[in-house]
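1. Dropping the sequence and predicted coords here.
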Amino acid sequence: MLKEMLNKLTDALAKSETSTIGKIFIVFNQQYEDIKGTLKTMEEWIDVDKAQGKELDEIGADINQRRGLANDEVYRMMIRSKRARASSDGTYNAIIDTMAKTLNCKPTELSFKSVIENGGDEPLALVVENIPIKVISDAQLTPSQLVQLIEQVAPGDVRVASANFTGTFRFSKVYDTPEYGEYGFDKGTLSLVLIPAQDTVLPI
C-alpha cells in the first residue's frame, strides 16, 4: 500500500520513504493496516469456529444459547448443536448428522440404535453403539455432557440408555504372540474416559 501511494505522486515530488511526504505516508499506511487488520478480525469472528470471548457470547445470544461455565471450545459446540437441532426431524440419520456437526466429526464415526433393536424392551431409549473417545476429547466434553446433547437432539422423551466410547487400542489376535504396529501401548487409546467427580451440566 505504501509503495502504491508513493508511486501515485507526481514526478515533481520525491517518491522516497525518507522524504517528508514519504514519512507522512508511512504513518498513514500503518494506521490503514491496523484498521484493515481489525476489520478482517471482525469479519472472521462472525464465524462461530473463529469467534472468541464476548464476540462468541453475541453469536450465542442471537440463538438464545447461554454459555454457563463452558469455555470457548465447548460453547462453540453448544452453538453448533442448537443450530443443528433446529433443523433436525428426530430420525436416526438426523440425530447422527446433528451430532456430527456438533462434534465437528464425520457421520460415519457415530452409530446409534434403539434399545429394542439391540434386544431390549424399552421403546423410548437409544444405545450409542460407537463414538470415538478422540471425538469427545477434542470437543472437551465428558461422556455425561455428550449424553445430554444427544438427548436434546432426540425426539420427545427419548433417553440414552448406554453409550460405548471406543478407543484405538487392541490386543494381539494371537493369544501368546505380541503384535506391534499402528495400534498398541505406545500409540493406541483405551476405551475408557475418566469422568470428573463434579461434572458440569451444560445449559442446554
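-> Here it is on my side, so go on.

2. going forward, measure contacts and count neighbours with C-alpha atoms only.
-> Noted.

3. can you give me the strands for the chain?
-> When assigned using DSSP state E, the strands of the chain occupy the ranges 111-114, 125-132, 159-166.

4. Put this next to the previous one:
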Amino acid sequence: MDILKEFISRMPGSVDAIYNPNINKLVTFFAKYLSNIQGLFKQIEYYRNIDNASGNLLDKIGEKVGEVRGKADDKFYRVMIKSKIASRKGDVTVNGILTIIKNSLGVDVRNIKVLPLENEPQAIIIKDIPLEFANDPWEQQYLLKRIESTAAAGIRVQEIRFIDNSSGEVKIVAGTQSSIIITEEDKNG
C-alpha cells in the first residue's frame, strides 16, 4: 500500500498516525479505499487507450472522434481512429503526411517516399508503405482516401505503393477522384 505510506507522510506533525492507534486505523481505512479507487482509475485508463480497447469500447472511442467502424476489425479500426486523430492536426506538408502515416500505422517512415509526379507537379506518389497494415482492398482504399483528404488543397494523390516486405512484392493502389485501381508487380521489375 503505497498510498498508506504517502498518506502518513502527508499528515501534519501534530497528528502522528504512527504512534496514535486510532488515527492509524483511520488512515489505514482511508488508504485501503483510496488504493481501490486508484486501481479502478488505472484500469479505466488502460482500457480507454486505443491500443488496449476492443469491441464496444473501441466503437465508443471511434464515435467520440467521429470515425465509423464499417467492416473493419479491431486491429484496422485502431488504425482508422489513429489516422483520424492524426489528420485533425491539419499539417498538409510532406512531413505532415508522413506524420499521419507514422501515427496511424506505427511504422518507421524513413523508408516511405512522397514524390511529385513527373508530368504533373500538383500530384504526388507515396511509395513503400508496409502492406501488413492494409491487406484487404477495402483497407487500402481507406488509407488512400485518408491520405488524399489530408493532402493540401489542390494536391492530388496519384497512387500509393504498398510493399510486402515478406515477399518483396509491390502493390500499387492508384487513386483518382472516381475510382481505385489495384495492381501488383514484382519489386525487382
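-> That came through fine. Here the structure is a predicted model, which means the values were calculated and not measured.

5. what's the single longest helix in structure 1?
-> Among the segments of structure 1 that qualify as a helix by DSSP state H, the longest is helix 20-44.

6. just checking, what packs against it?
-> Using 3 or more C-alpha pairs under 8 Å, 6 or more residues apart in numbering; DSSP states H and E as the contact criterion, the elements in contact with helix 20-44 of structure 1 are helix 2-7.

7. re earlier: now render the strands of structure 1 as CSV, adding mean neighbour count and distance to residue 1 of structure 1.
-> Listed next are the strands of structure 1 as CSV, based on neighbours: other C-alpha atoms under 10 Å; distance: least, C-alpha to C-alpha, whole Å:
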stretch, mean neighbour count, distance to residue 1 of structure 1
strand 111-114, 18, 53
strand 125-132, 19, 49
strand 159-166, 17, 53
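
8. To residue 49 of structure 1, which of these lies closest?
-> Taking C-alpha to C-alpha as the criterion, strand 125-132 is the member of those that comes nearest to residue 49 of structure 1, at 21.4 Å.

9. Contacts only, for the alignment partner in structure 2 of residue 105 of structure 1.
-> In structure 2, residue 105 of structure 1 lines up with residue 107, judged by TM-score structural alignment. If a contact means C-alpha atoms under 8 Å, 6 or more residues apart in numbering, then residue 107 of structure 2 has 101, 130 as its contacts.

10. Skip the chain neighbours and tell me the closest residue to the aligned partner of residue 70 of structure 1 in structure 2.
-> In structure 2, the residue matched to residue 70 of structure 1 (TM-score structural alignment) is residue 72. Of all residues beyond its chain neighbours, the one nearest residue 72 of structure 2 is residue 139 (7.8 Å), with distances taken as C-alpha to C-alpha, 6 or more residues apart in numbering.

11. distance of the residue most central in space within structure 2 from residue 65 of structure 2?
-> Nearest to the centroid of the C-alpha atoms of structure 2, with distances taken as C-alpha atoms, centre = their mean, sits residue 82, at 3.1 Å. With the distance defined as C-alpha to C-alpha, to the nearest Å, residue 82 of structure 2 ends up 9 Å from residue 65 of structure 2.

12. And residue 26 of structure 2, by the same measure?
-> If you measure residue 26 of structure 2 against residue 65 of structure 2 using C-alpha to C-alpha, the figure is 44 Å.

13. same question, residue 133 of structure 2
-> Here the distance between residue 133 of structure 2 and residue 65 of structure 2 works out to 21 Å (C-alpha to C-alpha).

14. Compare those two and say which is more crowded by neighbours.
-> More crowded of residue 133 of structure 2 and residue 65, by other C-alpha atoms under 10 Å: residue 133, with 19 against 13.

15. The nearest residue in space to the more buried one that is not next to it in sequence: neighbour count?
-> Among residues not flanking residue 133 of structure 2 along the chain, residue 105 sits closest, at 6.9 Å (C-alpha to C-alpha, 6+ apart). Here the count is done by other C-alpha under 10 Å, and residue 105 of structure 2 has 21 residues near it.

16. and the gap between residue 105 of structure 2 and residue 3 of structure 2?
-> Residue 105 of structure 2 sits at a distance of 38 Å from residue 3 of structure 2 (criterion: C-alpha to C-alpha).

17. Alignment lookup: the residue nearest to the centre of structure 2 to structure 1.
-> For residue 82 of structure 2, the aligned position in structure 1 is residue 80, judged by TM-score structural alignment.
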